[in-house]
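> here you go, sequence then predicted model.
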Amino acid sequence: MDAVRRRELLVMAGATSAALASGCLGVGEDESQVLGDPEYAEGRPDPGGTPMSEMPDLSGELTIYSARSQPRIGELMEYLERQYDDLTLEIRYDDTADLVSTIEAEAETPADVFYGSETQSMTHLKEAGDTAALPEDVLELTPDGVRDPDGHWIGFTRRFRVVGYDESRYDAAELPDDVFAYAEDDRFRDDIMWAPDQGSFQAFVTAMRLLHGEDETRTWIRNMVDRQDVATSPGGDSAMARATSDGEVGIAFTNHYVLRDHPDGNLGLAFTSGDAGAMFNVTGATVLADGDESEIAANFVRHLLSAEAQEYFATTTWEYPAIEGVDPIDELPTTDEFEPPEFDLNELADLEPTLELLREEDVL
């Protein structure tokens, strides 16, 4: 949907639902717009957490390097600028690798905040000495597990690994809750797809290496290729989800939010338990050490953990909010259905052994 049409829909939704456009969504003085997707925002309970009105005002100029795309977060960035007359956001949207390389190449980066689409890039910048610790009162907005133990990055949303499946072909109750079983069960031969060139898949394999060891991970990959004849997605997670929803394949190793693009298809979500197939990663941000506006930058990060921003993420990106008190949308499983393994997300930055393994097995 183009931006103009989307804004028109938002205005219409705000005009027809005064309750929705009230302070519960923090629309401030501009009550003609609803923050987030009105199709999924309407009828939801008031979000918990800290509203923006209780946070310090944002002012000044901030430069944001964002690995999250403009279609995903642009509306929220525009909303923040509307709320604070003295705030100017200069946002560079680009691929994660390009932004990280740019920061590393700049003698003194002009960026104040790096907005990451996963923890690996934020950890990489942290380990290179390019980031600063966030204030404790910002870190305390999220529970343990979705923030850096050293305080250098914090998560805004969680995205879980899932087993996507064709509901016309399989019953979720009969699918394995062990990711390794998918490489050995004859039911899935010639019926599984993966996307090994995607960062989320590579993080999943990294987690498998760390949790289960390289030998077991290599055996799983070989069985997937040699025994199950796994197919490679022609276009990442989105194309893989479409193939599953359309019945081209029955099983896909993917992220939960692909359901957003296929809510009325045959795509179902199943879960493994306590293994790499049940891991989650986070989107989030870190303040850059070279930035001139560290206090304002940390306050900007704080605002993305506000009740309004977290409600926006829930209804627009279909990801799981990082703070307590904001529920995922009803179309998604509750977090009680996930049983992720416990490990430090910083370890996902240990990517090179994973890439080497995938190359050795001719997967990349």
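The structure has been received and is ready for your questions. Numbering: from 1, shown residues only.

> for the rest of this, base every contact and every neighbour count on C-alpha atoms.
Will do.

> Leu351 against Val205, yeah?
No. The pair Leu351 / Val205 is not scored as a contact, 9.1 Å apart, by Cα atoms under 8 Å.

> what about these two, which has more around it?
Counted by other Cα atoms under 10 Å, Leu351 and Val205 do not tie: Val205 has more neighbours, with 27 against 16.

> my read is the more buried one is in a strand, agree?
No. Read with DSSP: H, G, I helix; E, B strand; the rest coil, Val205 is helix and lies in no strand.

> and the gap between it and Glu8?
For Val205, the distance to Glu8 equals 42 Å [Cα to Cα, to the nearest Å].

> Ile323 is in contact with Asp144, isn't it?
No. Using Cα under 8 Å, Ile323 is not in contact with Asp144; the gap is 10.5 Å.

> more neighbours: those two, which one.
Legend: neighbour count by other Cα under 10 Å for Ile323 and Asp144, higher for Ile323 (22 against 11).

> same for the one helix or strand Phe156 maps to, what does it pack against?
Element membership of Phe156 [criterion: DSSP states H and E] is strand 154-166. Judged by 3 or more Cα pairs under 8 Å, 6 or more residues apart in numbering; DSSP states H and E, strand 154-166 is in contact with helix 236-245, strand 251-255, strand 267-270, strand 280-288, helix 307-316, strand 320-321.

> tell me which helix or strand the closest residue to Leu364 other than its chain neighbours sits in.
Among residues not flanking Leu364 along the chain, Leu358 sits closest, at 5.7 Å (Cα to Cα, 6 or more residues apart in numbering). Element membership for Leu358 (DSSP H and E) is helix 352-360.

> okay, buried residues for that helix please.
Neighbour-count burial for helix 352-360, counted by 16 or more other Cα atoms under 10 Å, picks out 354-355, 357-358.

> out of the residues you listed, the closest to Ala67 would be?
Leu355 (20.9 Å; Cα to Cα).

> can you pull the contacts of that closest one?
202, 364 (Cα atoms under 8 Å, 6 or more residues apart in numbering).

> for this protein, which segments are assigned as strands?
Under the criterion DSSP state E, strands of the chain are mapped to 60-66, 87-93, 113-116, 131-132, 154-166, 192-194, 231-232, 251-255, 267-270, 280-288, 320-321.

> next, the distance between the ends of stretch 139-152.
Stretch 139-152 has its terminal residues 9 Å apart, counting by Cα to Cα.

> kindly apply the preceding question to stretch 276-295 instead.
End-to-end distance of stretch 276-295: 37 Å, with Cα to Cα as the criterion.

> so for the residue of the chain most remote from its centre, what's the nearest residue that isn't a sequence neighbour?
The C-alpha centroid of the chain is most remote from Asp186, which lies 32.3 Å away (Cα atoms, centre = their mean). Leaving out its chain neighbours, the residue that sits closest to Asp186 by Cα to Cα, 6+ apart is Gln228, at 7.5 Å.

> second structure for comparison follows:
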Amino acid sequence: MKKILFGFLFVLSFALLAACSGGNEEAQPADNDSEKKDKGVVNLYTSRHYEADDEIYAAFTKETGIKVNVVKGEENELIERLSREGAATEADLFMTSDAGRLHWAKDKNLLQRADSKTLAANIPENLRDKDNQWFGLTKRARVIVYSKDRVKPSELSTYEDLTDAKWKGKVLVRPSENVYNQSLLASFITLNGEDKAKEWAKGIVGNMARDPQGGDRDQAKAIVAGEGDVAIMNTYYVGVMANSEDPEEVKVAEKVGVFFPNQETDGTHINVSGAGLTKHAKNKENAIKLMEFLSAEESQGKFAEANFEYPVNPNVEPSELLKSWGDFKAQELNLSELGENNAAAVKLLNEVGWK
């Protein structure tokens, strides 16, 4: 009887041990499969509205398995939304144009530091925030656009020359509320001080062909319409018009030229579109991976070809159209200073009556 009882207990113990071991072996592969299928998400708030961007996000998902959820809106609305949502926000990344706007987000305590060796290697130091709270991903130059019929390139030289009496009633530019103009003036404050920056702004106001109005493309259209001879514009918009589905915009682009000012002095003003890691990001690692992907050579090439923006990655060539305009010397300053000097720039623009 004892032998039978012992044998029964032995068999029961072995069966229980086997059952426990079998359960563990089945559970482990299920966890691994789950990790392979679901790499998580990254939630992006962006003011950029380009098909090329969506294609790059899709390529990122295909390569990493990380889904990109995109919320698009106007930059000021998105900044306000981030402020309102606070710690409850789903946003992991904030992306917009102009270092000034990126600085606003930082100044409102909406971003956090993101340290990445890949971003440091792909993006020059002057094109990213001093505290690594935002990173430039594409570049644009703010240049002088001129009428090919009425202006010779040899007549052009510097931003400062546009205040000369020979350009009286001939200069076209956007309103002072536009952040591109604010950042341009902020760069002059950094390079030359507030007094000279104010003097320049006052001179531009004195030479305006009309009250400031419209966007950059409207300035080019006004040149062709004969309202003025020269305009201050971003290169990006000339590229967009040259490749527009609207034949009238293509005609406008054909009738204007691009001139890079200040090649013998401080260089041409540049700005960026960029992204920053939000303060309350729930998917921090995925967000940094997306920024790294956007700064890599393949993505930079797509930005350059499809959107007519200059790549920030020094290993990537500009598009053929941008190359046709020639190389240029850019201002040498950290773009963080555009945001830091924004309030002073706005003050000067108001003081000189730049509407």
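Yes, it's here. Computed from a predicted model, the values in this text were never measured in an experiment.

> before we move on, back to that, of all the strands of the first structure, which one is nearest Ile296 of the first structure?
Closest approach to Ile296 of the first structure among the strands of the first structure (Cα to Cα): strand 60-66, 7.6 Å.

> how close does that closest one sit to the second structure?
Compared with the second structure after the fit, strand 60-66 of the first structure shows a mean deviation of 0.9 Å (mean Cα distance after the TM-score superposition for the first structure).

> name the helices or strands packed onto that strand?
In terms of contacts (3+ Cα pairs under 8 Å, 6+ apart), strand 60-66 of the first structure is packed against strand 87-93, helix 96-105, strand 113-116, helix 294-303.

> residues in contact with the second one: which ones?
What that stands for is helix 96-105 of the first structure. For helix 96-105 of the first structure, the external contacting residues (Cα under 8 Å, 6+ apart) are 65-67, 109, 116-117, 121, 125.

> read off where it ends up in the second structure.
Residues 75-84 of the second structure are matched to helix 96-105 of the first structure when aligned by TM-score structural alignment.

> now the matching stretch: how far from the chain's centre is it?
Put simply, stretch 75-84 of the second structure sits 16 Å off its chain's centre (Cα atoms, centre = their mean, to the nearest Å).

> where's Phe160 of the first structure relative to Glu78 of the first structure, distance?
28 Å.

> so between these two, which is more surrounded?
Neighbour count, other Cα under 10 Å: between Phe160 of the first structure and Glu78, Phe160 has more, with 22 against 12.

> average offset of the strand holding Phe156 of the first structure relative to the second structure?
After superposition onto the second structure, strand 154-166 of the first structure sits on average 0.8 Å from its aligned residues (mean Cα distance after the TM-score superposition for the first structure).

> which part of the second structure lines up with that strand?
The aligned range for strand 154-166 of the first structure is 135-147, by TM-score structural alignment.

> so which of the helices and strands packed on strand 154-166 of the first structure gets nearest Asp86 of the first structure?
Of these, nearest to Asp86 of the first structure by Cα to Cα is helix 307-316, at 19.4 Å.

> center of the second structure, which residue is that?
When Cα atoms, centre = their mean is applied to the second structure, the residue found nearest the centroid is Ser273 (1.2 Å).

> residue contacts, Ile123 of the second structure?
Contacts of Ile123 of the second structure (Cα under 8 Å, 6+ apart): 135-137, 295, 312-314.

> can we see that at 7 Å?
Neighbour list for Ile123 of the second structure: 312-313 [criterion: Cα atoms under 7 Å, 6 or more residues apart in numbering].

> could you do Phe156 of the first structure as well?
Phe156 of the first structure makes contacts with 282-284, 304-305, 321-322, as judged by Cα under 7 Å, 6+ apart.

> mind checking how far the residue mapped onto Leu348 of the second structure from the first structure is from Pro196 of the first structure?
Leu348 of the second structure maps onto Leu357 in the first structure, with residues paired by TM-score structural alignment. Distance of Leu357 of the first structure to Pro196 of the first structure, computed by Cα to Cα: 12 Å.

> go on, Asn255 of the first structure?
Per Cα to Cα, Asn255 of the first structure is found 13 Å from Pro196 of the first structure.

> of those two, who's got more company?
Neighbours of Asn255 of the first structure and Pro196, each counted by other Cα under 10 Å, are more numerous for Asn255; the result is 25 against 21.

> the more buried one matches what in the second structure?
Structural alignment (TM-score structural alignment) places Asn255 of the first structure against Asn234 in the second structure.

> equivalent analysis for Ala239 of the first structure, please.
Using TM-score structural alignment, the partner of Ala239 of the first structure in the second structure is Asp218.

> burial measure for that match, as a count.
Asp218 of the second structure: 17 neighbours (other Cα under 10 Å).

> again, but for Leu44 of the second structure
The number of residues packed near Leu44 of the second structure is 22, by other Cα under 10 Å.

> what's near enough to touch Glu214 of the first structure?
If a contact means Cα under 7 Å, 6+ apart, then Glu214 of the first structure has no contacts.

> that one maps to what in the second structure?
Glu214 of the first structure maps onto Glu194 in the second structure, by TM-score structural alignment.

> what does Pro135 of the first structure give?
That one, Pro135 of the first structure, aligns with Ser116 by TM-score structural alignment.

> on average, how far is the helix holding Leu358 of the first structure from the matching bit in the second structure?
Relative to the second structure, helix 352-360 of the first structure is 1.8 Å off (mean Cα distance after the TM-score superposition for the first structure).

> please compute how far that helix lies from its chain's middle.
How far helix 352-360 of the first structure lies from its chain's middle: 24 Å, per Cα atoms, centre = their mean.

> what do you get for stretch 17-32 of the second structure?
The chain centroid and the centroid of stretch 17-32 of the second structure are separated by 49 Å, computed with Cα atoms, centre = their mean.

> in the first structure, what range does it match?
Counting by TM-score structural alignment, stretch 17-32 of the second structure pairs with no residue of the first structure.

> what's the answer for stretch 281-297 of the second structure, then?
Counting by TM-score structural alignment, stretch 281-297 of the second structure lines up with residues 291-307 of the first structure.

> for that stretch, how far is the first residue from the last?
Using Cα to Cα, the end-to-end distance of stretch 291-307 of the first structure comes to 27 Å.

> can you get me a residue count around the nearest residue to Arg217 of the second structure once chain neighbours are set aside?
Once flanking residues are discounted, Arg217 of the second structure sits nearest to Tyr237: 6.2 Å by Cα to Cα, 6+ apart. By other Cα under 10 Å, the residues close to Tyr237 of the second structure number 20.

> quick one: Tyr237 of the second structure from Ser183 of the second structure, how far?
Separation of Tyr237 of the second structure from Ser183 of the second structure (Cα to Cα): 17 Å.
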